[in-house]
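Enquirer: The sequence isn't on hand, but the structure is:
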């Protein structure tokens, strides 16, 4: 490729802020795979946040880029899978697979879309030094003929509209709002944008823990706590909580020792290592598609203690991201920790946000 901006490129990042700031351009925060699309004539590359090409996993998007994007351009955006029920991140994760035959099958069964939100280069011009306000206008014009697989994200400079989007769009699977300074240049790997994300709390059952990667026999450290919620009398895995200090990781080893299983005691998730067991119950330990060699074993604990955690939003029946510890809730019984406590966002259709998004998948 011989573009004004060539791969690999580290995408510009956002830092979390508690509220929507004034004087910016606001966009929905899409929940997918961040990707920079490079097109130079018949050559197409789909970059990723970690700079690893994703081109082979999305052949339908390569074909769409050749049809729907300008002949020479670099576009920043998000790869998503849109359904009638909103964005499907689980289906998106399934697309990362080593087998060509499966990649081809999934590209037809669950085709992806690309939502563009920035323009780094067009023709022979490097636009990364131009203000975002200019780049946004050029993006809208350059992609005016795109579709049905490539779309431009909606944007507004009205903070009241952004606040409404923040509330409504979660029901379509979006996880907040991004604010971009109108005069900001494109700065690779710098947190110069702002993201406002949903945060909620839930009381969960402590069901086990994993050791920290630096843990040793001489200095044991707990890495993360496994969380559960009851559904129809069964304890279902809902995610993990982590981000402890080294001191706290060491303290937890001794603090949780009384909950270790005794000889002959059973655990609700004791069959986690059996693939068949995952079909009837949500258990920890599914192999990661991103790191198949990762050790997913855990130390089971008697599910007798409750903790309150902060989370952003759900991905199906699990927390989408790592949850954060708030406090122990020794006043709660484990059996009282059910899915019924979780707040459900108002349902919202993706096509009301971006007309035609996901239509190509029908």
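Expert: Perfect, thanks for sending it. Keep in mind it's a predicted model, so treat the numbers as computed, not measured.
Enquirer: going forward, measure contacts between C-alpha atoms and count neighbours the same way
Expert: Fine.
Enquirer: is it true that residue 249 lies in a strand?
Expert: No - the assignment for residue 249, made by DSSP: H, G, I helix; E, B strand; the rest coil, is helix rather than a strand.
Enquirer: tell me the contacts of it?
Expert: 221-223 (CA atoms under 8 Å, 6 or more residues apart in numbering).
Enquirer: quick one, helices of this structure?
Expert: Under the criterion DSSP state H, helices of the chain are mapped to 59-68, 89-94, 100-109, 132-142, 159-168, 246-255.
Enquirer: Residue 29 is nearest to which of those?
Expert: helix 159-168 (8.9 Å; CA to CA).
Enquirer: Tell me the gap between the closest one and the middle of its chain.
Expert: For helix 159-168, the separation from the chain centroid amounts to 20 Å (computed by CA atoms, centre = their mean, to the nearest Å).
Enquirer: Packing partners of that helix?
Expert: For helix 159-168, the packing partners by 3 or more CA pairs under 8 Å, 6 or more residues apart in numbering; DSSP states H and E come out as strand 24-28, strand 176-181.
Enquirer: sorry, back to before: quick one: which of the contacts of residue 249 sit in strands?
Expert: Within the contacts of residue 249, residues falling in strands by DSSP state E are 222-223.
Enquirer: Between the contacts of residue 249, which sits nearest residue 80?
Expert: Residue 80 has its nearest neighbour among the contacts of residue 249 in residue 223, at 30.7 Å by CA to CA.
Enquirer: here comes the other one, which I'd like you to weigh against the first:
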């Protein structure tokens, strides 16, 4: 591969802030896509799709490799996100569950999923064009080059951007309904700095009261590693929606003392779904009586409201809520994002 920038390259990262920076003329704002980060290297027919941690994603997305050959300039390096859109409740939005299932060891399964849930590529930065490296160029120039490198937009897209901080803040709330994850801000005069947190990200943060329905023992064997959480559906069934983790050693032991007396049976242990990312992880969990309510911080939900919902990421445990009746912990309390179609987000790029 004869390019001015060759793999592997550590992608430039973002640090979290709580508000959209309000500095007109300093920042460029864009939606934060909720998918797999990927750097694309194309030299003629040779295309490398590199993950955030340097692994080759090409074998999992053969349809995207073909699309990049058709829609990306013959010699280019671009940074972006792999996403899977899906129609949900009459609108097209990003579907994380379908995307995560694309990482599968069986070639036959990969082929089937490529047909059933084809991926798109959302480009948001340019690292090289032809024989020219753009790493040291300001973002405003890299952005201009990006629009020239992705010359068709069927399966490959150029993300929408604005230099208006008010519009950027508006996107933080409106675009979530299309399955997006927040807003990214980049300095207009900033270079591309691999591995450095030179961008800023503003993500959705919310609180919810959930029923503690079980726990897993920490991998050390001491204390609670995670608390499994549930919410009551309209039909009165308690549905698992995710888990809270990342406790200190002291908190793990304290949580075990609080939750162990609630075990449904001394020897009752459930098998959890195996982790796609860590097959060696022990997913067994211990069910408890649904008597305690936990207040947690979360960013967003995923799933179809008519079938199931769950937390998109592991949530943060805030505190116990002894004042809350577990039966009052329903889906109604959750903040429902504005309905937005994915292709409305991709407009005017």
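Expert: Looks like it came in fine. Quantities reported herein were computed from a predicted structural model and do not represent experimental measurements.
Enquirer: Could you get me the TM-score between them?
Expert: Overlay of the two chains. TM-score (TM-score structural alignment, normalised by the length of structure 2): 0.92; 336 aligned residues with a CA RMSD of 1.7 Å.
Enquirer: ok so, going back, present the helices and strands packed on helix 159-168 of structure 1 as JSON lines; the columns should include mean neighbour count and distance to residue 234 of structure 1.
Expert: Listed next are these as JSON lines, based on neighbours: other CA atoms under 10 Å; distance: least, CA to CA, whole Å:
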{"stretch": "strand 24-28", "mean neighbour count": "23", "distance to residue 234 of structure 1": "36"}
{"stretch": "strand 176-181", "mean neighbour count": "24", "distance to residue 234 of structure 1": "32"}
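Enquirer: how about a markdown table for these, with distance to residue 332 of structure 1 added?
Expert: Putting these into a markdown table (distance: least, CA to CA, whole Å) gives the following:
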| stretch | distance to residue 332 of structure 1 |
| --- | --- |
| strand 24-28 | 37 |
| strand 176-181 | 31 |
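Enquirer: Quick one: closest of the ones you listed to residue 153 of structure 1.
Expert: Between residue 153 of structure 1 and these, the shortest gap by CA to CA is with strand 24-28, which sits at 6.9 Å.
Enquirer: Just list what that closest one packs against, helices and strands only.
Expert: So strand 24-28 of structure 1, by 3+ CA pairs under 8 Å, 6+ apart, packs with helix 159-168, strand 176-181.
Enquirer: Tell me which of the contacts of residue 249 of structure 1 persist in structure 2.
Expert: Compared against structure 2 with both residues aligned by TM-score structural alignment, their matches' CA atoms under 8 Å, the contacts of residue 249 of structure 1 retain 221-223.
Enquirer: what's near enough to touch the corresponding residue of structure 2 for residue 188 of structure 1?
Expert: Under the alignment (TM-score structural alignment), residue 188 of structure 1 pairs with residue 194 of structure 2. For residue 194 of structure 2, the contacting residues are 9-13, by CA under 8 Å, 6+ apart.
Enquirer: Considering those, which is situated nearest to residue 286 of structure 2?
Expert: For those, the nearest to residue 286 of structure 2 is residue 13 (37.1 Å; CA to CA).
Enquirer: In structure 2, what sits opposite residue 311 of structure 1 in the alignment?
Expert: In structure 2, the residue matched to residue 311 of structure 1 (TM-score structural alignment) is residue 298.
Enquirer: I am assuming that match contacts residue 318, so please confirm or correct that.
Expert: No - counting by CA atoms under 8 Å, residue 298 of structure 2 stays clear of residue 318, with 10.4 Å between them.
Enquirer: So between those two, which is more surrounded?
Expert: Between residue 298 of structure 2 and residue 318, residue 298 has the larger neighbour count (other CA atoms under 10 Å), namely 19 against 14.
Enquirer: how much space between the more buried one and residue 175 of structure 2?
Expert: 17 Å (CA to CA, to the nearest Å).
Enquirer: And residue 268 of structure 2, by the same measure?
Expert: The gap separating residue 268 of structure 2 from residue 175 of structure 2 is 43 Å, by CA to CA.
Enquirer: which one of those two has more residues nearby?
Expert: Legend: neighbour count by other CA under 10 Å for residue 268 of structure 2 and residue 175, higher for residue 175 (25 against 11).
Enquirer: Matching that one against structure 1, which residue comes up?
Expert: Per TM-score structural alignment, residue 175 of structure 2 is aligned with residue 169.
Enquirer: Residue 185 of structure 2 too?
Expert: Checking TM-score structural alignment: residue 185 of structure 2 goes with residue 179.
Enquirer: coming back round to it: can you redo the contacts of residue 249 of structure 1 as TSV with distance to residue 303 of structure 1 and neighbour count?
Expert: Compiled in TSV, those are given as follows (distance: CA to CA, whole Å; neighbours: other CA atoms under 10 Å):
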residue	distance to residue 303 of structure 1	neighbour count
221	20	23
222	17	23
223	18	23
